[in-house]
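>>> Could you look at this predicted model? Sequence included:
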Amino acid sequence: MAINETLKFSWGHIIAFVALIFISYVSFMGITYLTDGDFLYAGLGVLIIDLVLIIFFIIPQILKGADEKFSRKIVFERILFFSAPLFFIAVMVPYAHFWTVFDNRSQVETTFSESIKTTKGMFESYEAYANNRIKEYDKKLAQNKTEIVHRTNEVEALRLQLIADNYDALKESAVKWIDNASGATVWNVFMIGNIKKIESAIENWNNSLSEFSGKIMSDEPNGVEPFSSSDPSVTKAKENLNNLRSVYTTMGTPSMLAIGIGVLLYILLLFPYIIQSRNTKSTFRLIGSEGDSYTPKRKKAKKTSKIDRPEDDMTFSIEDDSSSNEGDYGSFTM
């Protein structure tokens, strides 16, 4: 990395984004279980979680690599960095809830599988109902001494109504779906976390069977009724699914697995900040600051005070004293 370069994308960012993706998916599952299959809330929740994590883990890295306005940016950097643990714990609640569901995965998966398989009994009950109804109709026609040809046609018409191609197609698709869903795990939140859809599917199958049996032949025995919409297998399946719902919508204490992985994810999210170097012009640090570089100045020589000396004031002059000399010596006369 070049000196004083603000990292825009690096191997540290790759690691952080992988951690972010993992947190996003696990949180999505956690919110889905908490809201009993509300995928819209789960999606919006994940967007908020991602935004918070980007603000508190990526923005500090950008502020750390700033090349201007150091005194202002270090304030925001410190606020975001030291607040990050609190916000991280807050947004990781859905993440932790998924691991609570994961700890109960044996109960959740077993209950779900048994509930789904129970619905197969609905088709078994319907076939028993249809065969018994056909049998009773044929028996009545025989008692009425109906012509054999007419009797055969009437019985066949009832059979086609009750267990014809429409029923076969419904049963085939339902059983195929049941077999595939029976192996679902807690990681497949679109299956286990969507109990409402499963209950709706069971009700639709049951309603379709009631419709197939809704038409009563005019000469059928008295007391014939359509297939019951409250078949015991349907009731049992719904009870099991309700019990399952109470398991995965109840929050619990975060497990050690959730805490351990959470700590690791926190460290991975810090990678961009860790590898980002601070601009060499900045004297600020995450905690405290360094003083400006200090170069001792050379001391100027002190000015010495001037000392007055007598000889400094002495002056020398030569004056012409010829006139005075004559007066001093006088004159010689002979």
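Cool, got the structure.
>>> use CA for all of it now, contacts and neighbours both
Fine.
>>> on contacts alone, who are the packing partners of whichever strand or helix holds residue 210?
For residue 210, the host element (DSSP states H and E) is helix 195-212. Judged by 3 or more CA pairs under 8 Å, 6 or more residues apart in numbering; DSSP states H and E, the packing partners of helix 195-212 are helix 165-181, helix 232-248.
>>> ok, and what's touching the first one?
Pointing back at helix 165-181 there. Residues from elsewhere that reach helix 165-181 (CA atoms under 8 Å, 6 or more residues apart in numbering): 113, 116-117, 120, 123, 191, 205, 209, 212.
>>> what does the last one give?
The set of residues that contact helix 232-248 without belonging to it, under CA under 8 Å, 6+ apart, is 33-34, 36, 101, 108, 111-112, 114-116, 118-122, 195, 199, 202-203, 206.
>>> Just the ones in strands from those residues, please.
Applying DSSP state E to the contacts of helix 232-248, no entry is found in strands.
>>> Just give me the closest of the contacts of helix 165-181 to residue 323.
Nearest to residue 323 among those is residue 191, at 141.7 Å by CA to CA.
>>> Quick one: list the elements packing against the host helix or strand of residue 136.
Applying DSSP H and E as the criterion places residue 136 in helix 120-143. If you count contacts as 3+ CA pairs under 8 Å, 6+ apart, helix 120-143 packs onto helix 148-163, helix 165-181, helix 232-248.
>>> which among the contacts of helix 232-248 end up buried?
Buried residues within the contacts of helix 232-248, counting neighbours by 16 or more other CA atoms under 10 Å: 33-34, 36, 101, 108, 111-112, 115-116, 118-122, 195, 199, 202-203, 206.
>>> The contacts of helix 165-181 into JSON lines, with extra columns for distance to residue 261?
Formatted as JSON lines, these follow (distance: CA to CA, whole Å):
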{"residue": "113", "distance to residue 261": "29"}
{"residue": "116", "distance to residue 261": "33"}
{"residue": "117", "distance to residue 261": "35"}
{"residue": "120", "distance to residue 261": "40"}
{"residue": "123", "distance to residue 261": "45"}
{"residue": "191", "distance to residue 261": "25"}
{"residue": "205", "distance to residue 261": "42"}
{"residue": "209", "distance to residue 261": "49"}
{"residue": "212", "distance to residue 261": "53"}
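>>> quick one on the thing from earlier: show me which residues of the helix holding residue 136 are buried.
So, applying 16+ other CA under 10 Å, buried residues of helix 120-143: 120-123, 126-127, 129-130, 133-134, 136-141.
>>> Comparison target below:
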Amino acid sequence: MELTAPTAMSFLDSVGRNSSQTRHTYQIGLFHFQKLLETKGHTLDTIIEPLLKNEISVYTTINDFVTYLIDSLRLSNSSIAAYVAAVRSYLQFYDIDIVIKTFKRKVKMPTILEEEEESIDENDIRRILSFCNSRRLKVYLLTLATGGFRALEACAIRNCDVDFTTNPTKVHVRKEYAKTKKARDVFISDEASKAIQDWIAFKYRHRKYTPTPTKSDEDLVFTTRVITPASPQQMYSKLREDFTRVLAQAGLEKRKEGILRRTITLHSFRRFVKTVLSNEVGQDYSEWFLGHKKSSYYTNKKSERAELYITKCMKHLTFLNYDFIKSEGKTIAADLSEKDKEIEQLKAQQAKMAK
């Protein structure tokens, strides 16, 4: 979706200074707006002057854009809202006034309807991983399913961001790629840690017929192009395509009603981690872990947070290490047996007291 209009490029460069993701979203919105303008004999450049002179109504233009998005593209209402916001911002960037009250009266936006997201559990994740033939994608999904990363955050992980010397393994999320623009450290399971180490060893293995790549701390973990590395955004697009194919093979390609978006996405792994952490430790812990706004009174020490992840969460975030799962099952069985003994002892004591 290339844009060549100078006005559009200046606007996108300005937007991109603070957020590359916002730039990408706005670029898609302007691309669709350009398609509509072409049907009216205009471009992103030429539409500015008649709008400034009120020769064309800005509200009618935006309303036509909404109609175009609804009739021509099968988009979710939230996507339509995002693309309309991009066009509004673009026009206001060039001093075209848009009065909010008038906009709401003349441009009827489709209502964003809330619906509960499709949940996934440990068995769903194991099924997805079992159909995953891509070595890189499998490691990437394990990382998402144990660290609760946003998809792009995981794509931006460098070799130097992973600390294998800590227990559990700690991964640094860079502020440039965090949605909140705030860096944080995240734990991953031993299984995911081992998978990442194996992937890195494979990626930098000795080649017999081609040049052996040189390892650098700045290399992105999940890139396969070490000589000419891809950007996190490029990797995300490729990994998402691969993930879509895996979902189809696993029979989990169901789509949301009326739109193209699937019920299971890469973000589903983040929701899964959030659920596990909330259930096993508590909401404050899960909010801290995922990088959400947390209570200022939640101030556990780093060592305590790590211990909570190891003892309460890791067993629910291990999917393919069956020896670990089996040992955890034995531990749980032993704990239950010990509890049964304690209950029997209490019953015996109560019986004696009753006599």
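Looks like it came in fine. Here the structure is a predicted model, which means the values were calculated and not measured.
>>> So after superposing, what's the score?
With the length set by TM-score structural alignment, normalised by the length of structure 1, the two chains reach a TM-score of 0.25; 133 aligned residues with a CA RMSD of 5.8 Å.
>>> related to what we said a few turns ago, any idea which of the helices and strands packed on helix 195-212 of structure 1 is most buried?
Comparing those by mean neighbour count (mean count of other CA atoms under 10 Å), helix 232-248 comes out on top with a mean of 18.
>>> Any chance you could list what contacts the next helix or strand after that one?
Next helix or strand after helix 232-248 of structure 1 toward the C-terminus (DSSP H and E): helix 256-269. Here helix 256-269 of structure 1 makes contact (CA under 8 Å, 6+ apart) with 15-17, 19-20, 57, 88, 95-96, 99.
>>> Which one (most neighbours) among these?
Neighbour counts for the contacts of helix 256-269 of structure 1, by other CA atoms under 10 Å, peak at residue 96, which reaches 26 neighbours.
>>> Helix, strand, or coil at that one?
Here residue 96 of structure 1 is recorded as helix under DSSP: H, G, I helix; E, B strand; the rest coil.
>>> Thought residue 30 was touching it, still the case?
Yes. Applying CA atoms under 8 Å as the test, residue 96 of structure 1 and residue 30 come out as touching, 7.4 Å apart.
>>> now the host helix or strand of residue 14 of structure 1 against helix 195-212, angle please.
Taking DSSP H and E as the criterion, residue 14 of structure 1 maps to helix 11-34. The directions of helix 11-34 of structure 1 and helix 195-212 differ by 50 degrees, with axes from the mean of the first three to the mean of the last three CA atoms, to 10 degrees as the criterion.
>>> what helices or strands is helix 11-34 of structure 1 leaning on?
helix 39-57, helix 93-103, helix 189-192, helix 256-269, helix 271-275.
>>> quick revisit: now the helix holding residue 210 of structure 1: buried residues?
Quick answer for helix 195-212 of structure 1 (16+ other CA under 10 Å): 195-196, 198-199, 202-203, 205-206, 208-210, 212.
>>> can I get those in TSV with distance to residue 242 of structure 1?
Conversion of the buried residues of helix 195-212 of structure 1 to TSV gives the following (distance: CA to CA, whole Å):
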residue	distance to residue 242 of structure 1
195	8
196	10
198	11
199	10
202	14
203	15
205	19
206	18
208	23
209	23
210	24
212	28
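>>> Which pair of those spans the longest distance?
Distance extremes for the buried residues of helix 195-212 of structure 1: the farthest pair is 195 and 212 at 25.9 Å, using CA to CA.
>>> Now do the closest residue to residue 155 of structure 2 other than its chain neighbours: how many residues are near it, please.
Nearest-residue entry for residue 155 of structure 2: residue 232, 5.0 Å, with adjacent residues in sequence omitted and distances by CA to CA, 6 or more residues apart in numbering. Neighbour count of residue 232 of structure 2, defined by other CA under 10 Å: 19.
>>> gap between residue 232 of structure 2 and residue 22 of structure 2?
As judged by CA to CA, to the nearest Å, residue 232 of structure 2 and residue 22 of structure 2 stand 15 Å apart.
>>> Same question for residue 163 of structure 2.
30 Å.
>>> Same question for residue 50 of structure 2.
In this structure, residue 50 of structure 2 and residue 22 of structure 2 are 27 Å apart, going by CA to CA.
>>> These two: which has the busier surroundings?
With neighbours defined as other CA under 10 Å, residue 50 of structure 2 and residue 22 compare such that residue 22 has more, 16 against 12.
>>> How is the more buried one assigned, secondary-structure-wise?
Look at residue 22 of structure 2: counting by three-state DSSP, its state is helix.
>>> and the helix or strand hosting residue 79 of structure 2, what does it pack onto?
Using DSSP H and E, residue 79 of structure 2 maps to helix 77-93. In terms of contacts (3+ CA pairs under 8 Å, 6+ apart), helix 77-93 of structure 2 is packed against helix 6-15, helix 20-39, helix 58-72.
>>> For whatever helix or strand comes next after that helix, name the packing helices and strands.
Sequence-wise, the next helix or strand downstream of helix 77-93 of structure 2 (DSSP H and E) is helix 100-106. Contact here means 3+ CA pairs under 8 Å, 6+ apart; on that basis helix 100-106 of structure 2 packs against helix 58-72.
>>> between the helix it packs on and helix 77-93, what angle do the directions make?
Using the same axes, to 10 degrees: helix 58-72 of structure 2 against helix 77-93 is 150 degrees.
>>> on that earlier part again, out of the buried residues of helix 120-143 of structure 1, which two sit at the greatest distance?
Farthest pair in the buried residues of helix 120-143 of structure 1 (CA to CA) is 120 and 141. Separation: 32.1 Å.
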